[in-house]
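Student: Got a predicted structure here, sequence first:
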Amino acid sequence: MATLRQTITNALLMTAVVSMATPVTAQDCATPGQWLTPGNQHAEAQPPMGWDRLARQRVVLLGEQHDQAAHHRWQLSTITALHSRQADMAIGLEMLPRKVQPALDQWVAGELDESQLLDRTQWYRYWGRDAERYLPILRFARDHRLPLIALNVTPEQRRELSDPASHQWTLDQRHGVPVPLAASARYRQRLMESFEQHSSEQLSSHISEAFIRAQLVWDSSMAAALANASHQHSLVVAILGLGHVQYADGVPHQLTRYGISDVTGLMPMAAADACLAPTGVADALFIAEPDAPSADTPRLGINVERTPQPLGPDRLVITAISPDSPAQYAGLEEGDQVVAIAGHEVRDTAQVRALMARSLPGSLIPVEVLRAGERRQQLVTLPSPSP
């Protein structure tokens, strides 16, 4: 079942990619930095509806492919433009569950540094993607005292609420998430296409329905939090995956139960795709070319597991070391507790992956470990790129 849950999670995070794989048959009609209305190949220098109208919306949804740095840069520039026209703004985050809201409030109030923020929100446990991509937006919110709103529920709560029996529970029992509105046939088809791409086992009706229910819980949770925030602020801007924005089938659909129709969905897209994008996929498209492929991420050559400690926080314990690996040559050993990599404290395997993705092949990085109660630093030389 753990494998199935991971498959579902991966597919949920990638629902937008399926419908964006449009074959290119026409010359690009726009250049990076321009805007388009889907179905109209006339490029403009600003959103087609204009910044002033955008700033008067109750909710603006900014989609993203999570691994694209260009998308996060566009989100920050869009937030900046909207804030210049509407100061009473809040920013909603798909990445975090509501239980960590106090930490976001403390961050905005200037009571936490970045390390404390990531630790208290359990960023790498709940999101698992490199925080460096999102920190510029979080810093902007802190600098301008803009509330940050955790929109999601925990994975455990999402699994609970995906059980059909939960439909009989009270709103409190459902962690404040109402029973989702039914998905459209178009949305169901897109979800199933995404799931089939990520599933290594034969799809059954039971599995497919569980996946759809999980996605609807995700949408309903974020819509409920956005609706609540919209009663407290003139404008709420949400940072979330493209799949929750496309065709207004995800979060916008769930917002209709609250009578919120002033919702605009914006998406970044490569010119080749945007120029052929179907009408209605979003209210406007920003032309953002994909990031250039990066070199292979260097590897330490260790397996680590998060292990509870009798006293103090959990630690990452090395459970295996690959032969002839940088870790072996540096003197790392099985049973070492990894404390920090390149000066950054680590407590989650996703954090290790993020730090390694930022590391340069051929560079020397310090790895601090705890061995037999003694803290020591091992210098690891990362392999150079293959010719």
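Tutor: Done, it's in. Residues are numbered from 1 along each chain as shown.
Student: going forward, measure contacts between C-alpha atoms and count neighbours the same way
Tutor: Fine.
Student: What sits closest to residue 350 if chain neighbours are left out?
Tutor: residue 128 (5.1 Å; CA to CA, 6 or more residues apart in numbering).
Student: structure B:
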Amino acid sequence: MTSPRSGAVRRRHEGDAHRRRIDCDRSSNHLTMRPTLKFAVLVAVFAPANVALAAGSGVFDLEIGDSERKGRQVQVVLDGITDTVSGELLTPRELVERLADTRVLLIGEDHTDMDFHRVQARVLEELHRTGREVMIGLEMYPYTRQAVLDEWSDGSLTEEEFVESSGWYENWGYRWDYYRRIFLFARDNGIPMFGVNIPRDHVRTVRTKGFEGLSAEQAAHMPETVNTDSDEHRQLFRAYFAEDDALHAAISDEQWEGMFRAQCTWDAAMGWNAQMALERHGGDDAIMVVLIGAGHVTYGLGAERQIAHAFDGRISSLVPVPIRDGDNQPVHEVRASYADFIWGVPPETAPMYPSLGVSLMGAVGSSPTSVIQVSDDSVAQRAGIRVGDVLLQLDQSELDSSVALNKRMAGYDWGDSAVLQFERDGEVRTLYLHFRRVPPETHNERERE
């Protein structure tokens, strides 16, 4: 059990009881369950990027977590909600009834799977329907960006103004449209939203230098404790990578440990900030619904484990489970300790919105838009983009960072085309991009080869 705030100034929560919200500048660790994002983890070791976890079916069936449930499985039913304690199938309304005494509800997500966000929205809508006081905790914003979330909740900003002034693409990067339904519902129904993350550079310091490397200013933003002592959590963290994955050979034990420290720090910070917001701004019956990556929720080893010792209330978890995994294998059951409730969703064959399918160098190099990875079957690969190419313009819009690329990509839909200007071997070139999906059967055929 580590106390990253030892010798540091007490946190802002203790001197601002008169404030209506916690002032909040965000970090985002992109925890997803998509195999094509495995390379991002390697980037996270060497660059100031964030960890992206990718899960195969093995992660669904680990004998870890709650001792009373880890020895058995429960069924995954498409569009059904399973109570993993009793094994009963529930409707959304019945789920909300079982959450009557829950104060913190952690809902895990795959950031680019719209069915995960649909589940989140349905739970929020049902909770609000009961008349219960609902609060929303958001992974994509640090607590230091709270003022702009208040402006959104107050109706002071249009969508366009909020996306721009909140630094959506700087803080997050995933397309606004994935979360639009949730944000509009919250604003239109007076549901307050809270940033629960911490600034990205603080977590990067923990990863590269350890807790002792935090400055006094950084330590003041940290939760009271960060627990890095769980062997089961280490087992889960490692399980996100296949044994024959090249990452195992590329990452040293010291780097693994740094990544794990960062993961625990994110878990603890988001759990702590959600708890503080609930205790300071919620009524006796309020429920804080925290929308975070599934890797922070599963098996109760993430945010829940970090705050359970200090939180006097029930914490529940809900994680959608696709009925096919990232390797296109059917998922009929998961370990009962995976989450308190699971919601069966369809497998995603392609994201709802197009992406280029590249990873960029970012701040680690002299050319931030230099391509360091091209995903298989991506728009970029099919267009002929290679590792080492430097992206310059997309439809005449300058590309000087991944943020600029994300903003520009938000204007495209499947079926659109664009003109990409890039540099290769010192020569400026141009090619046409066609945003077209690859049929699922094509993926399956290539996997069998």
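Tutor: Thanks, I have it. Quick caveat, the model's predicted, so the values are computed rather than measured.
Student: TM-score for this pair?
Tutor: Their TM-score after superposition, calculated using TM-score structural alignment, normalised by the length of structure 1, is reported as 0.74; 347 aligned residues with a CA RMSD of 4.3 Å.
Student: What lines up with the residue nearest to residue 350 of structure 1 in structure 2?
Tutor: Counting by TM-score structural alignment, residue 128 of structure 1 lines up with residue 173 in structure 2.
Student: now do residue 278 of structure 1
Tutor: Taking TM-score structural alignment as the alignment basis, one finds that residue 278 of structure 1 is matched in structure 2 by residue 335.
Student: So that match sits against residue 85, correct?
Tutor: No - when contacts are counted by CA atoms under 8 Å, residue 335 of structure 2 is not listed as touching residue 85 (11.0 Å).
Student: Look up how far residue 10 of structure 1 lies from the residue nearest to residue 350 of structure 1.
Tutor: Noted for residue 128 of structure 1: a distance of 12 Å to residue 10 of structure 1, by CA to CA, to the nearest Å.
Student: for residue 349 of structure 1, same thing?
Tutor: Separation of residue 349 of structure 1 from residue 10 of structure 1 (CA to CA): 16 Å.
Student: Would you mind finding the longest helix in structure 1?
Tutor: helix 205-230 (DSSP state H).
Student: Show the residue spans covered by the helices in the stretch 1-150 of structure 1.
Tutor: Along the stretch 1-150 of structure 1, counting by DSSP state H, counting those that start in this stretch, helices occupy 2-13, 15-19, 51-55, 69-83, 101-108, 114-120, 123-126, 135-143.
Student: so can I have JSON lines of these showing distance to residue 154 of structure 1 and mean neighbour count?
Tutor: JSON lines is the format used below for these (distance: least, CA to CA, whole Å; neighbours: other CA atoms under 10 Å):
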{"stretch": "helix 2-13", "distance to residue 154 of structure 1": "12", "mean neighbour count": "16"}
{"stretch": "helix 15-19", "distance to residue 154 of structure 1": "19", "mean neighbour count": "18"}
{"stretch": "helix 51-55", "distance to residue 154 of structure 1": "31", "mean neighbour count": "17"}
{"stretch": "helix 69-83", "distance to residue 154 of structure 1": "23", "mean neighbour count": "19"}
{"stretch": "helix 101-108", "distance to residue 154 of structure 1": "12", "mean neighbour count": "19"}
{"stretch": "helix 114-120", "distance to residue 154 of structure 1": "14", "mean neighbour count": "15"}
{"stretch": "helix 123-126", "distance to residue 154 of structure 1": "7", "mean neighbour count": "19"}
{"stretch": "helix 135-143", "distance to residue 154 of structure 1": "20", "mean neighbour count": "17"}
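Student: Tell me which of those sits nearest to residue 341 of structure 1.
Tutor: Taking CA to CA as the criterion, helix 114-120 is the member of these that comes nearest to residue 341 of structure 1, at 13.7 Å.
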